[in-house]
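**Q** Fold the following.
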Amino acid sequence: MIREIYLDNAATTRPLEELKEIYTAYAADAWQNPSALYACATRVQKQIDDAKGTLLRVFGGQGHKCFFTSCGSESANTVILRGAKQKKNMHYVCGGAEHPCVEESFKFLQNAGYGVTFVPTNKNGVVSPEAVANAVTEDTALVSIMHVNNETGAKNDIERIAALVKAKNPHAMFHSDGVQAFCKERLQNTSNIDYYTVSAHKLHAHKGTGAVFYKDHTPLKPYILGGGQENGLRSGTQNTLGILSFAAAAEYFETMVDPGHVHILKEIFLNECSNIPDVEVLSPENEADACAHIVNISVLGVNGETLLHTLEAAGVYISTGSACSSKKGKSRIAAALGLSQEEAAGAVRISFSPFNTEEEVRFAAREIEKNAAVLRKFMRK
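**A** This is a model prediction of the structure:
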């Protein structure tokens, strides 16, 4: 039987074993509709409110509130399309290598006639804080810069960026897509971050739950209309099981996960890959600009998708980029980062979890080396 080594944790994660207890409790005594008025339902609503408190504490919220959605994409869409004060000559600023849920939202606004400035990143996906500030005008309503890039693992200094945005235009709102960063990259000062969007299934919780952290009194209107749940900001019966699992996973990361372990996995992997000929690291080299759990490399002279499938045959699962865009057939990020055709063709993403082992990472690197050598014999003819 082939061993399975899952190294695509930026796409999704295996749910925690501990969540089985959450399901048992939910199925027994927390399945009622939290909008109902009888006592057992109000107890469920209390659990949802407590979950919000847990997530806001882990985020480090300073005057923030929270409402739940179905996923990170819905969260980002809500903020971008419904989270800025409507006025004439509205202008927006967006990072140049954002997740499709952010980029496509701004393109929608651009097609509707609004001004949108896309700020280019460097080759690794890092956005210059000064470049963002320079793009802000007196008409800028919203700025959106992702915390951690889902393709390269580039880490943006969103605290500094948000502060510079506010200094340039105090009325501009600042949003960050925190899906890949939440619970993995800690923030010290969230006071200038108006909106921060997150997703449960990147944290070993279940798919189907996202959240928006937002500052009180910031402009925000509901994206989904209906019964007025979540204080009128997101209608639809709440996914109680998903919400309670999300909070439990966040607490697990806060109390049980050693962040140093994933750093060690990354160091081991990169060290092993340094012995492979013609491998270029596309993730930032500077530790301050890179997260620990996502590494992007280009195996030059090899097609990344072909390498993915040869590794799959050996029981090693990686990706060529965002799972959300895998069916589209071309990489937006390769173009945004200015990669050469050969770099883009050979790019693969490896993403770790706290449950991966050093042995698994070493095995994966050896398989990349072995399979790259074989594939190059055919692909470079």
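**Q** Could you use CA atoms for every contact and neighbour count after this?
**A** Will do.
**Q** Okay, strands next: where are they in the stretch 201-350 of the chain?
**A** With DSSP state E, counting those that start in this stretch, the ranges of strands along the stretch 201-350 of the chain come out as 210-215, 279-281, 294-299, 316-317, 347-351.
**Q** Nearest to Gly60 among the ones you listed would be which one?
**A** strand 210-215 (10.3 Å; C-alpha to C-alpha).
**Q** Outside of the closest one itself, list whatever touches it.
**A** 56, 61-72, 74-75, 193-200 (C-alpha atoms under 8 Å, 6 or more residues apart in numbering).
**Q** from these, which would you call buried?
**A** 56, 61-62, 64-72, 74-75, 193-200 (16 or more other C-alpha atoms under 10 Å).
**Q** Please provide the structure for the following sequence as well, for comparison with the first:
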Amino acid sequence: MIYFDNSATTKPYDEVIDAFAKVSKEYYANPSSLHNFGGKVETLVNQARKQISNLLHVKENEIYFTSGGTEGNNLAIKGTALAYRSRGNHIITTRVEHPSVYEACEQLSKLGFEITYLPVDEYGQVDINDLSSSIRDNTILVSIMHVNNEMGAVQPIEEIGELLTNYPKILFHVDHVQGIGKIPLLLHQAKVDLCSISAHKFHGLKGIGVLYIRDGIRISPLFSGGNQENKVRSGTENVSGIVTMAKALRLTEEKRKQKRTDMLAIRDYLILNLKKMPSIKVNTNPTTSAPHIINFSAIGLKGEVIVHALEAENIYVSTTSACSSKQKSISRTLQAMGVTDEEAIGAVRISLSYDNTMDEAKIFITKLERILTKLYEVVGDTK
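**A** Got it, this is the predicted structure:
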């Protein structure tokens, strides 16, 4: 099997599975319990929090555990909106955000908040001048993803953070779900106030993530309950998920340092050979994108048809974001980039991990060429 759908989810490391089984079997007490058994489990949670904070180069008290990227994004955006509504009701984001950001903003717009959606260029990047001109006296939050989940476009987070230092009343949230483990982001240095990550994007388990909240920032909780996570996120902690997330992040950071060059070589090989196919348009710009995502369009075909044809060859890719791929609607991200409807309908996403190999990439290109030849014969197109 060739698995090129790592932006949807990654395969958990064997070490993660083993640790999950051990913690689940031996440390199953509630960390909030008063007895010694609960205290031992709480120690595990605190050790994981410290390890993650060290890996992210932030303080321990700035790490809050969530159920993943969707909850982290919703908590950051809605929690900020509720906490700072007296300060203003204007939020700035982009047209190419993940649904968990975009839909959260849409929901807030129905509650009286004003949302500005910044445009992007043909490569999916925002213009910092557009952001600057969109800031108002009542702006309370800017939410911009680090790496786009469909295109791989990298946004100028450091420049944005520097710009926002001129506006101390505006909080800066970054969806770092696709960037974590691929492109380093020093949160303090980039002047980020809130940042979301999700373990299953870096070979951890589904259902666990982190929301970084800069020390001194206070947001309103979305869940009422037992006041866990310093009253920001109530709910009994997912101890096995937390412990294994720390392990997965450590292992991924080690692989990033060792294998990032290999990943770039695989990506560049794929893009080079995709561009040689006359029926293919590569939508991802390698000079402004992350090393693991490639988006291309097969003109005159449907992306989902290519996905299933590759699946028959035991090769797994996707069309758009896994969170919206089954809706079969044209990608909002591609539309924002000015991609035509025909090109957007034929869009396919390849997403790599550090475990993928050049041999897999070569097999993929060979299989794709054969599949495209057959499909174009069927539709009567010999492009």
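**Q** Residue in structure 1 paired with Val174 of structure 2?
**A** Using TM-score structural alignment, the equivalent of Val174 of structure 2 in structure 1 is Ser176.
**Q** Could you look up the SS state of its match?
**A** Three-state call for Ser176 of structure 1 (DSSP: H, G, I helix; E, B strand; the rest coil): strand.
**Q** Mind checking which of the buried ones among the contacts of strand 210-215 of structure 1 are in helices?
**A** Judged by DSSP state H, the subset of these located in helices is 56, 72, 74-75.
**Q** for the corresponding residue of structure 2 for Leu81 of structure 1, what are its contacts?
**A** Correspondence of Leu81 of structure 1 to structure 2, assessed by TM-score structural alignment: Lys78. By C-alpha under 8 Å, 6+ apart, the contact set of Lys78 of structure 2 is 104, 108, 220, 222.
**Q** switch to 10 Å and redo it
**A** Contact analysis of Lys78 of structure 2 by C-alpha atoms under 10 Å, 6 or more residues apart in numbering lists 84, 101, 104-105, 107-108, 219-222.
**Q** Same question for Gly321 of structure 1.
**A** 8, 10-11, 150-152, 296, 304-305, 331-334, 347-350.
**Q** related to what we said a few turns ago, how about CSV for the strands of the stretch 201-350 of structure 1, with distance to Ala167 of structure 1 and mean neighbour count added?
**A** As requested, the strands of the stretch 201-350 of structure 1 are arranged in CSV below (distance: least, C-alpha to C-alpha, whole Å; neighbours: other C-alpha atoms under 10 Å):
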stretch, distance to Ala167 of structure 1, mean neighbour count
strand 210-215, 18, 25
strand 279-281, 35, 19
strand 294-299, 32, 24
strand 316-317, 44, 22
strand 347-351, 36, 27
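**Q** For Leu37 of structure 1, grab the count of nearby residues.
**A** The tally of other residues near Leu37 of structure 1 (other C-alpha atoms under 10 Å) stands at 11.
**Q** Trace it over to structure 2, please.
**A** Under the alignment (TM-score structural alignment), Leu37 of structure 1 maps onto Leu34.
**Q** go on, Glu18 of structure 1?
**A** Residue pairing (TM-score structural alignment): Glu18 of structure 1 is matched to Glu15 of structure 2.
**Q** doesn't Ala248 make contact with that match?
**A** Yes. Contact criterion C-alpha atoms under 10 Å: Glu15 of structure 2 and Ala248 qualify, at 8.2 Å.
**Q** joint contacts of those two?
**A** 203-204.
**Q** These two - which one has more neighbours?
**A** Between Glu15 of structure 2 and Ala248, counted using other C-alpha under 10 Å, Ala248 has the larger neighbour count: 26 against 15.
**Q** distance of that one from Gln107 of structure 2?
**A** Distance check for Ala248 of structure 2 against Gln107 of structure 2: by C-alpha to C-alpha, to the nearest Å, it reads 33 Å.
**Q** same thing with Arg49 of structure 2?
**A** 31 Å.
**Q** of the two, who's got more company?
**A** For Arg49 of structure 2 versus Gln107, the count of surrounding residues by other C-alpha under 10 Å is larger for Arg49: 24 against 13.
**Q** Include distance to Phe363 of structure 1 when you put the strands of the stretch 201-350 of structure 1 into a markdown table, please.
**A** Converted to a markdown table, these look like this (distance: least, C-alpha to C-alpha, whole Å):
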| stretch | distance to Phe363 of structure 1 |
| --- | --- |
| strand 210-215 | 34 |
| strand 279-281 | 17 |
| strand 294-299 | 16 |
| strand 316-317 | 9 |
| strand 347-351 | 13 |
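**Q** Those strands: which one's closest to Arg366 of structure 1?
**A** strand 316-317 (10.9 Å).
**Q** After superposing, tell me the mean distance of the closest one to structure 2.
**A** Its matched residues in structure 2 lie on average 0.5 Å from strand 316-317 of structure 1 after superposition (mean C-alpha distance after the TM-score superposition for structure 1).
**Q** other SSEs contacting that strand?
**A** Helices and strands touching strand 316-317 of structure 1, by 3 or more C-alpha pairs under 10 Å, 6 or more residues apart in numbering; DSSP states H and E, are strand 5-6, helix 304-313, strand 347-351, helix 358-379.
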